[in-house]
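*Asks:* coordinates only, sequence not included:
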């Protein structure tokens, strides 16, 4: 029996690998990893492929759709994108279209100490700033001094928002940055001076924080950033007793601040350079997202990312990046935020 032309067309479509569901923000599984590997091969996605579809993956898909003249550019992977990327048949890790409506989202946050004692040359500073910006949409910076370090961060461009407060005439060296495409600042950010410095021993120390609304889910989180006095628990620094006293006072204030935002119902992410090796600095108040036995400053684990366990955030593990010019490694963590 001779098939009608339209039936032949239908038969050709049926013979092509079909993608039974769509992939979008919130999807996970082996198919997402295959997708991200292809996007990396096309130069559209930076970093390493994992099995979680986040907003960076969506941005890469949108770019692919534009390059290939798709009529609808939405960052969602259906049959057309799947076939054009030559990924073949899909079978796992899908979510229904209802779940793509924004029930949850994923993002990465980074903590990095950009060494300033002694200061680095500007090319090294710019390298580290750009490296951090390529790894996450929410960054806590530490040891940002002198002013040219701040300039390197501002030079990330208009797509980034920054909190760079001053304490009187002093620019606080713990700014926070976020991608405006993913986050919207809520209310006034803030800082707390935990103690005054001691001449020729240590500068003033601070905690900075911002409240940010995730544009995908509408969920607001608090991101805190801090850097504690060095030499309190290691080495033979002068005035060690003073350093330990200041370290403990700093942590008491951080504990109270985290508890304050917890009581208001906000999930809190805390990051920074804690200058205490492989130690649960906030006890059981938080979940520690990077392993405490993986060095971030030589063999010592000084740089931490952690979050409050209220159920709104889920960590997908940390990455310690040794590719920075600073004497500290960058730590990034991928989270799912539930709307």
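*Replies:* Happy to help now that I have it. Because the structure is a prediction, the values reported are computed rather than measured.
*Asks:* okay, CA-based contacts and neighbour counts for the rest of this
*Replies:* Noted.
*Asks:* so which elements touch the one helix or strand residue 105 maps to?
*Replies:* Secondary structure from DSSP states H and E places residue 105 in strand 104-113. Helices and strands touching strand 104-113, as assessed by 3 or more CA pairs under 8 Å, 6 or more residues apart in numbering; DSSP states H and E, comprise helix 55-67, helix 122-135, strand 138-142, strand 268-273, strand 303-307, strand 330-338.
*Asks:* how about residues contacting it?
*Replies:* 25-26, 52-55, 132, 135-144, 216-217, 271-273, 303-305, 326, 328-339 (CA atoms under 8 Å, 6 or more residues apart in numbering).
*Asks:* can you redo the helices and strands packed on strand 104-113 as TSV with distance to residue 15 and mean neighbour count?
*Replies:* Compiled in TSV, the helices and strands packed on strand 104-113 are given as follows (distance: least, CA to CA, whole Å; neighbours: other CA atoms under 10 Å):
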stretch	distance to residue 15	mean neighbour count
helix 55-67	23	19
helix 122-135	40	18
strand 138-142	44	26
strand 268-273	48	25
strand 303-307	48	25
strand 330-338	37	22
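*Asks:* now those as TSV including distance to residue 98?
*Replies:* Written out in TSV, the entries for these read as follows (distance: least, CA to CA, whole Å):
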stretch	distance to residue 98
helix 55-67	17
helix 122-135	29
strand 138-142	28
strand 268-273	28
strand 303-307	28
strand 330-338	15
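*Asks:* put this beside the first:
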């Protein structure tokens, strides 16, 4: 059970447990601004793990603990502190040095977690019992877990510390068959705790004396030992050197492989202790998982890369905290990770509100409706529109997730190129991340209009949110109303000074899933004119780009590549309006079809060069690997 700050103060021996305070014209080209709601960058994060041998004696144990606290980093885990005097010594040292500690009174006190209180405050912590004691064999074994708030940024850092049964494995083999079941159980439970912490925490680190020699285990891969049980989930970040003698590496530092929020800078074995173990010190660069810019699926890469967008959306929802608000507009939901995150967030006290277009309910959508209910007077609810949500004659095609706070990032907006469905993993898709309050507030107002589920008669279809502009669908049909044609109208082709215009030609990059009809013909015609005028036009074409459009592009000598793209993306880099160095990306758009004009949709125009650079890179990957 997770224990909040007040419960900790009453039931645990910890440091001071004060919860932190809740911390139609061309769009203007945006300056590279510092976005007010984004989490500030964290400094490097240095952690450690050290086994304090239980029979060192008070003086030597104190020397080792003090040295660790003053030289090894920002947070760490100790093991084998079964002696009450040693634990009391650690608490006194922490008070003197202004460090916090997590050391439950009754269970898990032998594996305390400590942190520098000038950087962190505790959010919550819990202890899991792995197995009980057996005289002459082992004491009880535990896993300790804490979440820490970084005071300067509001980001959440998770720390797990543990110590497994000894003498079950020699040289990474299943040696003692009486002990080995408890060791394997420990690693199974550790895996569950890592996954659970990862689901609610930006930055996850795991330490411990695992009593398995990693130098041998990484090669042997014996069933149920660390490499076999955890190797698909975590990176083993220790240096390949002994921590208990030159050939035995028992002391581990680990991070989740994909999306842990921590990037290893360096690690080392630190010698010179009274204990029979050396310390392992690890330094990380915290990664902002929600920094402004596009995030891409890569369907020809690893499993993690194929699910990168959906998993990051789920991560943002999971990182929402009780009392927060998550809002979702989507055409369809069937992804398990996103669905589970939404259900779990609602159960933990986050207000979760979901608006979907009409259609046959998926199993995931039925699950959401059952979990959230349909009473829109409640904090959480699920609503399916009757037809479209804004009164269009087509379909609901917008896909947006709003999270009031995800860890240290507030006012987070995720604009998806496609719905929240499993088969997006097989496509080139993206999500644009931004934590600018004007964008968040703008989408929040649109969410209210979507949830009203009526005919939206507002004449304003272009909304300015600072330097960003949102194009709202449906719009009247015809050339003069078409948002894509209007976006292409200011494009100039020669004497460009963009990001990648060494030849002086403006780059126009297109990745479109669906392109057809009279509307599609007019857009292709305009692109042909730009190509003829000297622009560098190239297009990645998805499965719903019809043959007539393909032939029209070929006649205009526009290079194309087929790819499994799920995007409807337009990027301009070069001469735009009066600017020789313009850069704009239009993302989140509905398809380039006649039906899309009368469908619900929201296109976001992003006029920032680093975002355009990211989209140019994403286009190039799809072009080369589609």
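*Replies:* That came through, no problem. Here the structure is a predicted model, which means the values were calculated and not measured.
*Asks:* give me the TM-score for these two chains.
*Replies:* Once superposed, chain against chain, the TM-score is 0.65 (TM-score structural alignment, normalised by the length of the first structure); 236 aligned residues with a CA RMSD of 2.5 Å.
*Asks:* what does the strand holding residue 105 of the first structure correspond to over in the second structure?
*Replies:* Using TM-score structural alignment, strand 104-113 of the first structure corresponds to residues 42-51 of the second structure.
*Asks:* distance between that stretch and the chain's centre?
*Replies:* Here stretch 42-51 of the second structure shows a centroid-to-chain-centroid distance of 21 Å under the convention CA atoms, centre = their mean, to the nearest Å.
*Asks:* residues of it that come out buried?
*Replies:* For stretch 42-51 of the second structure, the buried set under the neighbour-count rule, 16 or more other CA atoms under 10 Å, comprises 44-51.
*Asks:* for stretch 73-91 of the second structure, same thing?
*Replies:* Per 16+ other CA under 10 Å, stretch 73-91 of the second structure contains these buried residues: 73-83, 86-87, 89-91.
*Asks:* coming back round to it: farthest pair in the buried residues of stretch 42-51 of the second structure?
*Replies:* Comparing every pair within the buried residues of stretch 42-51 of the second structure by CA to CA identifies 44 and 51 as the most remote, at 23.8 Å.
*Asks:* on average, how far is the strand holding residue 105 of the first structure from the matching bit in the second structure?
*Replies:* Once superposed with the second structure, the aligned residues differ from strand 104-113 of the first structure by a mean of 1.1 Å; criterion: mean CA distance after the TM-score superposition for the first structure.
*Asks:* quick one: that strand to strand 330-338, angle?
*Replies:* Our comparison of strand 104-113 of the first structure with strand 330-338, counting by axes from the mean of the first three to the mean of the last three CA atoms, to 10 degrees, yields an angle of 160 degrees.
*Asks:* spell out the secondary structure type for residue 33 of the second structure.
*Replies:* coil (DSSP: H, G, I helix; E, B strand; the rest coil).
*Asks:* and what of residue 195 of the second structure?
*Replies:* Under three-state DSSP, residue 195 of the second structure comes out as helix.
*Asks:* which one among the buried residues of stretch 73-91 of the second structure gets closest to residue 216 of the second structure?
*Replies:* Residue 216 of the second structure lies nearest to residue 79 out of these, by CA to CA, at 21.9 Å.
*Asks:* the first structure: which residue goes with that closest one?
*Replies:* Aligned against the first structure by TM-score structural alignment, residue 79 of the second structure finds its counterpart in residue 142.
*Asks:* verify the stated contact: that match with residue 177.
*Replies:* No - counting by CA atoms under 8 Å, residue 142 of the first structure does not reach residue 177; the two are 11.5 Å apart.
*Asks:* what touches both of the two?
*Replies:* With contacts taken as CA under 8 Å, 6+ apart, not a single residue reaches both residue 142 of the first structure and residue 177.
*Asks:* in the second structure, what residue corresponds to residue 122 of the first structure?
*Replies:* Using TM-score structural alignment as the criterion, the counterpart of residue 122 of the first structure in the second structure is residue 58.
*Asks:* quick check, that match in contact with residue 87.
*Replies:* No - proximity of residue 58 of the second structure to residue 87 does not meet the contact threshold set by CA under 8 Å, at 9.9 Å.
*Asks:* before we move on, the earlier item: not counting its neighbours along the chain, what's nearest the match of residue 122 of the first structure?
*Replies:* residue 86 (6.3 Å; CA to CA, 6 or more residues apart in numbering).
*Asks:* roughly how far out does the host helix or strand of that neighbour sit from the chain middle?
*Replies:* Secondary structure here is read from DSSP H and E; on that basis residue 86 of the second structure sits in helix 84-97. Between the centre of helix 84-97 of the second structure and the centre of its host chain there is 37 Å, according to CA atoms, centre = their mean.
*Asks:* I'd assumed residue 131 was in contact with residue 324 of the first structure.
*Replies:* Yes - here residue 324 of the first structure reaches residue 131: they are 7.5 Å apart, a contact under CA under 8 Å.
*Asks:* fine, thanks again, bye for now.
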